[in-house]
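What shape does this take:
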Amino acid sequence: MRRWATYLGIVVLVATVAPVLGGGPAAAAPGGPSGVSAAAEGLTIRVTWSPPTDLTGVTGYRVTAVPVGPSVDVPVGAGSAVLTGGRPNTPYTAQVAGGSLRAVTPARLLDTRSGLGAPAGATHQVDLQVTGRGGIPASGVGSVALNVTVTQPAGAGFVTVYPSGTLRPTASNLNYVAGQTVPNLVVVPVGADGRVTLYSSAAAHLIADTAGWFSTTATAAPSAGLFHGLTPARLADTRIDLGGPTPDRGGVLDLQVTGAGGVPATGVSAVVLNTTVAGSTGPGFVTVYLSGQPAPTASNLNFVAGQVVANRAIVPVSTDGKVSFLNSNGLTRWSST
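As a prediction, this is how the structure comes out:
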């Protein structure tokens, strides 16, 4: 039988996520940091704070300069952070916040090729409604995780994703050359109107799929959505049939993730995986999704013949501890890390 895909490998990159607890009254939100202060040192902002005494439910902090400037994520228990890349002569307010992570089945929110979420046609900017769509709640959302893809750009450039209604930062989430298709997983705070803005420096088609969302500090749960970092471990590599053989064109690999690579056998609702494709014989895409469910109309990786490309994915885990990988077509080899 002819192989259209050859190699797929998966490495647990950073996380498992604890399940949402059912039954009983709603738990109180975790305590927030206090005594937040900031000092400017050139274009660098040094932020300090006092962590709460009770760290139950605190999964880490996102430190942000407002209006949109540099931001950084730091682990639970941290009391300081350094933000770089500020703009000269710009006043900033430092914010320190935390929230619980919820993974969702990927759903497409934006595709300018078809007019989904924005008028059809190549564009430079889209203000995209994210709350209340694609598994994202209508309220209580601090940030969203989106798999953003640029395709058919008219020239070389970059994409920046940021909260709507705020100044566009000087950072980029995607970089591309003319005609290239590039995806990347982006975590971005949500604007006050429930939207995020996608800006492309060159006219291009933009695609965005949901991957998950983070609660606000006020709505964070003390035990659900806890983020646990792990030492990277390879769970699959189809070059050596680790985790299973490479699926044929249109085929699916169901991979056991719980109980492997440091992921607990129970109490896991989602995993963060770094997935890589290598040695493809033609263009295509890979979709990573909840095992046992129909494949969503979203993609995590896009590639052309011979390309090696990687991307991170936040994926819900099925009741039997598996996630699935769809091989679209035209591949010869899959590799994931």
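
hey, let's count contacts and neighbours off CA atoms from now on
OK.

Just give the nearest non-adjacent residue to residue 35, would you?
Distances taken as Cα to Cα, 6 or more residues apart in numbering place residue 49 nearest to residue 35, at 5.2 Å, with adjacent residues excluded.

Would you pull up how far the helix or strand encompassing the one you found lies from the middle of the chain?
When elements are assigned from DSSP states H and E, residue 49 belongs to strand 44-50. Its chain's average C-alpha position is 25 Å from that of strand 44-50, according to Cα atoms, centre = their mean, to the nearest Å.

circling back: if I read this right, the residue nearest to residue 35 contacts residue 61, doesn't it?
No: if you go by Cα atoms under 8 Å, residue 49 and residue 61 don't touch, sitting 10.7 Å apart.

what about those two, which has more around it?
Applying other Cα atoms under 10 Å to residue 49 and residue 61 shows that residue 61 carries more neighbours, namely 25 against 16.

residues in contact with that one?
73-76, 78, 96-99 (Cα atoms under 8 Å, 6 or more residues apart in numbering).

any idea how far the closest residue to it other than its chain neighbours is from residue 83?
Computed as Cα to Cα, 6+ apart, the closest residue to residue 61 that is not its neighbour in sequence is residue 98, at 4.6 Å. Applying Cα to Cα, to the nearest Å, the value for residue 98 to residue 83 is 17 Å.

what's around residue 10, how many residues?
Considering only other Cα under 10 Å, residue 10 is surrounded by 25 other residues.

likewise residue 184?
Residue 184 has 21 neighbours, counted by other Cα under 10 Å.

likewise residue 41?
Taking other Cα under 10 Å as the criterion, the count of residues near residue 41 is 9.

another one to check against the first:
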Amino acid sequence: MTAVVKLNSKHGFLLRNQAAKTHALISLLGYFAAPAATGGLGYVALPSARLLDTRTGVGAPKAKLTPNQWVAVDATTGGVPADATAAVVNMTALDQTAGGYLTAYPTASPAIASVDYHQFSRSNLVLVPLVAGRFVVQNRAATTDAMIDIVGYFSLTATARFVALPSPARIADSRTGNGGHYGTMTANSTFTVDAGGLNGVPYNVSGLWVGLTAIAAGNGYVSIYPAGTAAPHASNMDFTNGRVVPNAAIATLSPRTATAPPRFTTVNRFGSSNILEDAYGYFVSPGPN
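Next up is the predicted model:
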């Protein structure tokens, strides 16, 4: 799972394990500087769109990825300009034959996993550098289908910068009614959450970094999208019956209006699940709040 972590005064953070024993691997993808700092990359949120689906032949031939097979992914088909520096995508492995992992990279394959998978569908938010609007995804170990949906991109010319919240804030929990929906979400049920004006988030935000958790009672997936727009054919988190499944996402928000703050909608596709959402930070451009 991709995580954005607020650093302490020593430029570090603490990692705590709860309950059982486990090994832990941490890979550094990048960092966010202070909002007033010069340089760095700005973020542009995009409507969700499917870049790759090996089940249907979108972006690659219709066939599972075999061990060590790689596929070139063209992010420009999802609205990313060719001069963008990095893409933000949601990557999903599903219908796998055994345990393995997918790795996304620009030119040379690193010794890290972008998505680990075993016997269930797994999704992960991935930030991947681009070369001329493209990157490579490679499968390791087993055979699997792969889906990739665009979320947004970073570039030198974009103006929105990331601001971390002092602490994560629970903004939705269908078990308690927080966020506007109380009770298990069934197929195609939705709820809409206000992003601007709450938890210290200003009104002129364009994106909200959130943690998603599904407590699943069936097989399905969750999509998030700007309020007031049509639900996309894209996934932010696939879940499997009887499992608690986490992922991260960057919610693209509706613009502020005279009657409503920036908002996003969550839809539960197929199956049933309880959905939890936590805000970690937001993207904002210079200008009036």
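
In the second structure, which residues correspond to the strand holding residue 49 of the first structure?
Counting by TM-score structural alignment, strand 44-50 of the first structure lines up with no residues of the second structure.

packing partners for that strand?
strand 34-41, strand 80-83 (3 or more Cα pairs under 8 Å, 6 or more residues apart in numbering; DSSP states H and E).

Can you lay out the ones you listed as JSON lines showing distance to residue 314 of the first structure?
Shown next, in JSON lines, are these (distance: least, Cα to Cα, whole Å):
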{"stretch": "strand 34-41", "distance to residue 314 of the first structure": "30"}
{"stretch": "strand 80-83", "distance to residue 314 of the first structure": "25"}
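
looking at those strands, which is closest to residue 14 of the first structure?
strand 80-83 (20.1 Å; Cα to Cα).

sorry, back to before: any idea which of the helices and strands packed on strand 44-50 of the first structure is most buried?
Among those, ranked by average contacts under mean count of other Cα atoms under 10 Å, first place goes to strand 80-83 (a mean of 19).

Give me the buried positions along the helix or strand following it.
Counting by DSSP H and E, the element after strand 80-83 of the first structure in chain order, helix or strand, is strand 93-97. Using 16 or more other Cα atoms under 10 Å as the test for burial, strand 93-97 of the first structure gives 94-97.

Could you find which two of those residues are furthest from each other?
94 and 97 (10.1 Å).

okay, and the common contacts of the two?
Applying Cα under 8 Å, 6+ apart, one finds that residue 94 of the first structure and residue 97 are jointly contacted by residue 63.

close enough to count as contact, residue 159 of the second structure and residue 39?
No: Residue 159 of the second structure is beyond contact range of residue 39, at 10.6 Å (criterion: Cα under 8 Å).

Now do the strands in the stretch 101-250 of the first structure.
101-103, 108-111, 123-129, 141-151, 157-163, 174-176, 182-189, 195-215, 227-228, 233-237 (DSSP state E, counting those that start in this stretch).

With respect to burial, which of those strands scores highest?
Burial of the strands of the stretch 101-250 of the first structure is given as mean neighbour count (mean count of other Cα under 10 Å); strand 101-103 ranks first at a mean of 26.

can you name the residues of the second structure that it overlays?
Under the criterion TM-score structural alignment, strand 101-103 of the first structure matches residues 43-45.

what's next to that stretch, contact-wise?
With Cα under 8 Å, 6+ apart as the criterion, stretch 43-45 of the second structure contacts 151-155, 158-162, 206-207, 252, 283.

mean deviation (superposed) between that stretch and the first structure, please.
Superposed on the first structure, stretch 43-45 of the second structure shows a mean distance to its aligned partners of 0.6 Å (mean Cα distance after the TM-score superposition for the first structure).

From the chain's centroid, how far away is that stretch?
Relative to its parent chain, stretch 43-45 of the second structure has a centroid offset of 13 Å by Cα atoms, centre = their mean.

quick one: what's aligned to residue 138 of the second structure in the first structure?
Under the alignment (TM-score structural alignment), residue 138 of the second structure maps onto residue 199 of the first structure.

Apart from its chain neighbours, what residue comes closest to its match?
Residue 199 of the first structure's closest residue in space is residue 125 (Cα to Cα, 6+ apart), at 4.4 Å.

so the strand holding residue 49 of the first structure versus strand 93-97, what angle?
Orientation of strand 44-50 of the first structure against strand 93-97 (axes from the mean of the first three to the mean of the last three Cα atoms, to 10 degrees) gives an angle of 50 degrees.

right, and the helix or strand after strand 44-50 of the first structure?
strand 61-66.

if I look at residue 199 of the second structure, how far off is residue 165 of the second structure?
8 Å.

Repeat that for residue 112 of the second structure.
28 Å.

same question, residue 56 of the second structure
Separation of residue 56 of the second structure from residue 165 of the second structure (Cα to Cα): 39 Å.

In terms of packing, which of these two has more residues around it?
residue 165 (17 against 13).
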